[in-house]
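A.B. asks: Build the 3D model from these lines:
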Amino acid sequence: MRLADSIPSVAVADAVRASVSYDQLRAYDGALYWLEKRPDAGGVATLIQWRRDEGTRDISPAGFDVTNDIHAYGGGSFAVADGAIWCVGAGGLYRSRYRGDDLVLVSPASVGDLTVGNGELLAVRETERGDELVAMPLSGSRRLRTVTQSNGFLSAPRQGPSLFAWSAWGEQDMPWDACELWVGSYSSQGHIESPVKVAGGWDESAVEPRWGPDGSLYFVSDRGGWWNLFRWDGREVKAVAPIAGECAAEPWELGYASYAFLDDGQIVVAVQEGPRHRLVLIGHQGSVRPVDLPYTSIKPYLATQGTTVALIGSSPTAASQVALVNLSDDEPRVEVLAKSEHAELSGAQVSTPTELRVQAARGREVSALVYPPTGSTADWRAPVIVRAHPGPTASCLLRLDWQAQFFTSRGFAVVDVDYLGSTGYGRAFRESLYGRWGLDDVDDCAAVAAHLLAAGRALPGRIFIRGASAGGYTALHAVAQNGPFAAATAVSAIVDPDRWAETVPRFQRAHAMRLRGGAGRVRASNVQRPVLFIHGTADDVAVVEDVRVLADQLAARDVPHRLLLLPDVGHSVATSAEAGTALEAELAHYRAVMTAAVTS
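C.D. replies: From the prediction side, this is the model:
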């Protein structure tokens, strides 16, 4: 299947080892902190510290996973204050005074979204009854005190000069659908009094509140159709700078920071427009100035010190890295602080994508990223792997993905599709998949495949579809009807939206309820093409039993399939220690289908 024998294949072990991820970047007292997850180390999240005079070093004990499972997806797993490190791991909340190797368990509570207030550690605690905002003194008592509580969901406890702010949404909502921003006075007894709603409601998502240096409360709202930055001065809410792009990420995790304040009064913001991110500076009068950077994908973790901003960025030729950007000059200076160092891939040739716009059903336009086979010429023709991203509110991102390069270096083209429901195209596009799941997303992926066939790029009978989580549901429905796809790979797949609504963690239950009503359950009697199922036995988002049942039903009908179960792996296979096993199985699946087509 190689188009150019001179191009070496990316080894599966190298693709996995190079897929290092960085998250939860924060700044404190001249230092930067972030979490680093290395797949070849079992996917454990290690806390890293960087100082100018010391460089980087691990400050959490070897093998200690700095993570939490608040709202199923976690976030805000550590905070730093007065030389102490507070972090969440197995067993609860820990505190370390020195280098991280003296961690002491201070509370067995399940907490996340850690932040520091006025002499207190603030956090979100999830219980069977709902959510609580809790506080604990940084010194003295080690008892968590409830600040406020809700039967629904809470996030972003932010203590300001005189008021306390937080976000809230109901049990029937997702934070990207309906999220409210509240403020209240913080009494001497440590409770919120006289709460007032500042923004948000059934048709507005107000997220990422943060007190500015001017004493105003800033937040991001999609009241105008895009998530844009707003400011509340205690009397009224005003737009800071209208931008036709998303100034926040879809809040799957807690603790996002899509904007931050510089010492010169400017605000730095990461903006998503389709599959691309860019960094902009918002001036005092609302002027918007782009920052020229070598990155096309920026994670929602900005951390500022003075006139510099630290970020986690990547591009089609550079995998994820932590960088420090000096914004004091007209030409920003970029200093890379951490990146995946992997000698075997340092000089590897990579496939760079082209952006594609395709007309799909009902007159809508769909975006896709097309990665041609590595080393191919302009008139390439190849087998194609269409990838439906998870979420489905996620999106395809313009960044180096070594697991995609694993396939392009073996003669495949990889195509990422931003189907209806994706983030990066405004609220209306994101909401339009509700009640149409398994229909419009499948149509969009099929439209992209049909376009590549008509353009002479894709080889007939050698177009495959793969998806993870919600994307796995899309992939399964794509081969449960006539279409261009010869086979499917479903990773951590959702099979039955109704049953999923009953088994999914409470955070995502509202999502399941809003999405369902389209194609319904994947029925074995409709599946027409070979399927590879890859599923972790410890998956608590999409339970493995649903996939087992479907696989048994396909076996009874003699439909070609394989069920690969990964012991003790959760919902995220790509970042697990079994990522290499999954990649090899997927490659073998496509090759087997192509071989069978030749011999039949």
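A.B. asks: Please make it C-alpha for all contacts and neighbour counts, starting now.
C.D. replies: OK.
A.B. asks: Now do the strands in the stretch 51-200 of the chain.
C.D. replies: With DSSP state E, counting those that start in this stretch as the criterion, the stretch 51-200 of the chain has strands at 55-58, 78-81, 84-89, 92-96, 104-107, 111-116, 120-127, 130-137, 145-150, 153-159, 163-169, 180-186, 192-199.
A.B. asks: what's the spacing between Val207 and Ala310?
C.D. replies: Distance of Val207 to Ala310, given as CA to CA, to the nearest Å: 21 Å.
A.B. asks: run this one through as well so I can compare:
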Amino acid sequence: MTASTSQQNAAFGLWPSPISAAVVAAGATPLSQPQADGQDAYWLAGRASEGGRTTLLRQRGAELVELTPAPFNVRSRVHEYGGGAYLVAAGTVYFSHFADNRIYTIAAGAAPQALTEPGSARYADFAHDAARNRLLAVREDHAGGSAASDRQPVNTLCAIGADGSETILARGSDFYAAPRLSPDGRSLAWLSWDHPRMPWQGTELWLAQVNADGSLAAPTLVAGGPEEAICQPEWSPAGVLHFVSDRSGWWNLYRLAGASVQPLCERAAEFGSPHWTFAVSMYGFSSNKDSDGEIVCTYIENGVSRLARLSPDSGKLAPIANPYQEIRELRVGGGVALILGGSPTIPLELARFELASATPQVLARSIAELPADGYLSVPESITYASGANGQRSAHAFYYPPCNADVTPDPAARPPLMVISHGGPTGMATNTLKLATQYWTSRGFAVLDVNYGGSSGFGRAYRDALKGQWGVVDVDDCVAGARYLATRGVVDPERLVIRGGSAGGLTTLCALTFHDVFKAGASYYGVSDLKGLDDDSHKFESHYNEYLIAPKPESDTLYLLRSPINHADRLTRPMIFFQGLDDKVVPPQQSEVMVAALRAAGVPVAYMTLEGEGHGFRKADSIVRTLEAELYFYLRIFGLTTPAQAAVVAIENLPVVAPTGKA
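C.D. replies: This is a model prediction of the structure:
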């Protein structure tokens, strides 16, 4: 796309933009889970135009091949959030098919063949045991039983033979992850944890011998516990177990030296990330030989990713020049690194780096064609005071409005959209996203907040949300809006907030308990904390014990912090978006709020989406929700809308003549 050479005047929010909702949907190609097998590169790509299915691609030389054509959907539902949905080992692919949760294999030149039988089990996070011709996996069995205690799924580690037969290797913990077999096949490492902990609060790293018959012997606790979170165990080519631990307050790299744990690089930086999905990789070994060399790693410092070589013996980091400020995943081996990264001017892309020369070759882009630079807002990283008496600092990315075709009125100020991310143990990044540029190119300013509780800033910052969900996150979003309004950067009368999932609770609390924001949008957001406990899936069923309080202390706090209990205080217009197949935050969480606002006479809109779960994957869903949210704000602000029929019905909306003025 090229920028126009003519300038025009238009009210903030009504700027003509080439970044339509359809352009956002067409550019929404999620990329994830890169893997390397020899010189071949593999990765997953989302297909919004095909109902949001995920397919597996392989790059071999100049040849790009889709290995899983429709209807195959390479996706796992273990823990509901999935991840770790495929593995490539010596040219053979193993993957989980979302429709039936079975594991399929793809041998060279062959069509996918089912390995496991239909049933109640789901699988993720695979490892290949070549010596025993079997696949290792995390297994989640949803068969259940008649007793209430049996209704939650049972998680184990299992081995799956070439004939599809299954053997349980480890059981007894509530959760398992990361089965990793040593290069000689004689040892297996894995992670486990139990309720009420989430994996970024405390996990255990176990190590066991693998007997000749494939069973495990003498399991030993290597590291971890209730207050130490371990992630990404990996074996070096020489058979030394490495892992990431936050025992220092930061996720740093360690290795097992005999019976002792040895730090490799003590730094106020995050070399790991929260385990929301399986098989995320942030480091690897540059050599495939049987002797250890350097480690290639990515780490987050002050919210920005770095890439470096790490000498395990000296602990020295040598930076590797690269164009990315977010590195979401890193796979290393054979002198090559696969990097899934982005920056304020680069949308998420997959690149292959020859480590000897650090020369990147882009293999895939999440956005095929970018708008001209004149329509793209480059964010500024800001830190501001928050909390009572400003005793805490919060972090955010600020995006100013940007459109080459428009001359803004110097006397006017733009509306501000504050984004509260999900998780809440998530993280806002500054990678270029068309979904953000959709707003900035129309004259909205955007503040993407990394409130207290976000990852990427160390354990103390993450733990700022302990017992304070609905307080600290809300304070940081409110403080960010006030900070920009006080500086005269944005219009204090047109501040809006939006969020999805946990960010939806932040949005609802900000609108219910504070008077800063004038309107908001909740995407599959939480409104009833007790209801969330009652409906939650196993993975998050005790998360509120950390975020709010254990029982019975939580009962009173649930009443105080659940927006549904204070609907009489929510007088700001809201729009709700809800996938009807959502198992993480079920539809009733939105429906109770919509009903309450409808009855109270507050302007409200509600859009449901068939076939969508927790997060919208279909192109049509992306288009409909963006257009409806924009239409909603323009009507609330009394701005002129394009000459078109109503995009979404807004109930209880007073008739106000549109002005079209800033």
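A.B. asks: picking that back up, closest to Thr599 of structure 1 out of the strands of the stretch 51-200 of structure 1?
C.D. replies: Each of those was scored for nearness to Thr599 of structure 1 using CA to CA, and the closest is strand 84-89 (52.4 Å).
A.B. asks: Residues in contact with the closest one: which ones?
C.D. replies: Among residues not part of strand 84-89 of structure 1, those counted as contacts by CA atoms under 8 Å, 6 or more residues apart in numbering are 64-68, 77-80, 93-98, 100, 111-112, 114.
A.B. asks: hmm, 6 Å instead?
C.D. replies: For strand 84-89 of structure 1, the external contacting residues (CA atoms under 6 Å, 6 or more residues apart in numbering) are 65-68, 77-79, 93-97.
A.B. asks: which one in structure 1 is aligned with Ala25 of structure 2?
C.D. replies: Using TM-score structural alignment as the criterion, the counterpart of Ala25 of structure 2 in structure 1 is Val16.
A.B. asks: just checking, its match is part of a strand?
C.D. replies: No. Residue assignment for Val16 of structure 1, taken from DSSP: H, G, I helix; E, B strand; the rest coil, gives helix, which places it outside any strand.
A.B. asks: That one: neighbouring residues, count only.
C.D. replies: The burial metric for Val16 of structure 1, expressed as a neighbour count using other CA atoms under 10 Å, is 25.
A.B. asks: Please apply the same query to the one 4 residues further on.
C.D. replies: By other CA under 10 Å, the residues close to Val20 of structure 1 number 21.
A.B. asks: same question, the one 5 residues further on
C.D. replies: Residue crowding around Leu25 of structure 1 was assessed by other CA under 10 Å; the count is 26.
A.B. asks: corresponding residue for it in structure 2?
C.D. replies: Looks like Leu25 of structure 1 aligns to Pro34 there (TM-score structural alignment).
A.B. asks: who touches its match in this structure?
C.D. replies: Applying CA under 6 Å, 6+ apart to Pro34 of structure 2 gives the contacts 42-43.
A.B. asks: Could you pull out the helices in the stretch 401-550 of structure 2 for me?
C.D. replies: Across the stretch 401-550 of structure 2, reading from the start of the chain, the helices by DSSP state H, counting those that start in this stretch fall at 434-440, 459-462, 472-486, 502-513, 529-535, 543-547.
A.B. asks: before we move on, back to that, Three-state assignment for the match of Leu25 of structure 1, please.
C.D. replies: Classification of Pro34 of structure 2 into helix, strand or coil gives strand, according to three-state DSSP.
A.B. asks: I'm done for today, thanks for sticking with me.
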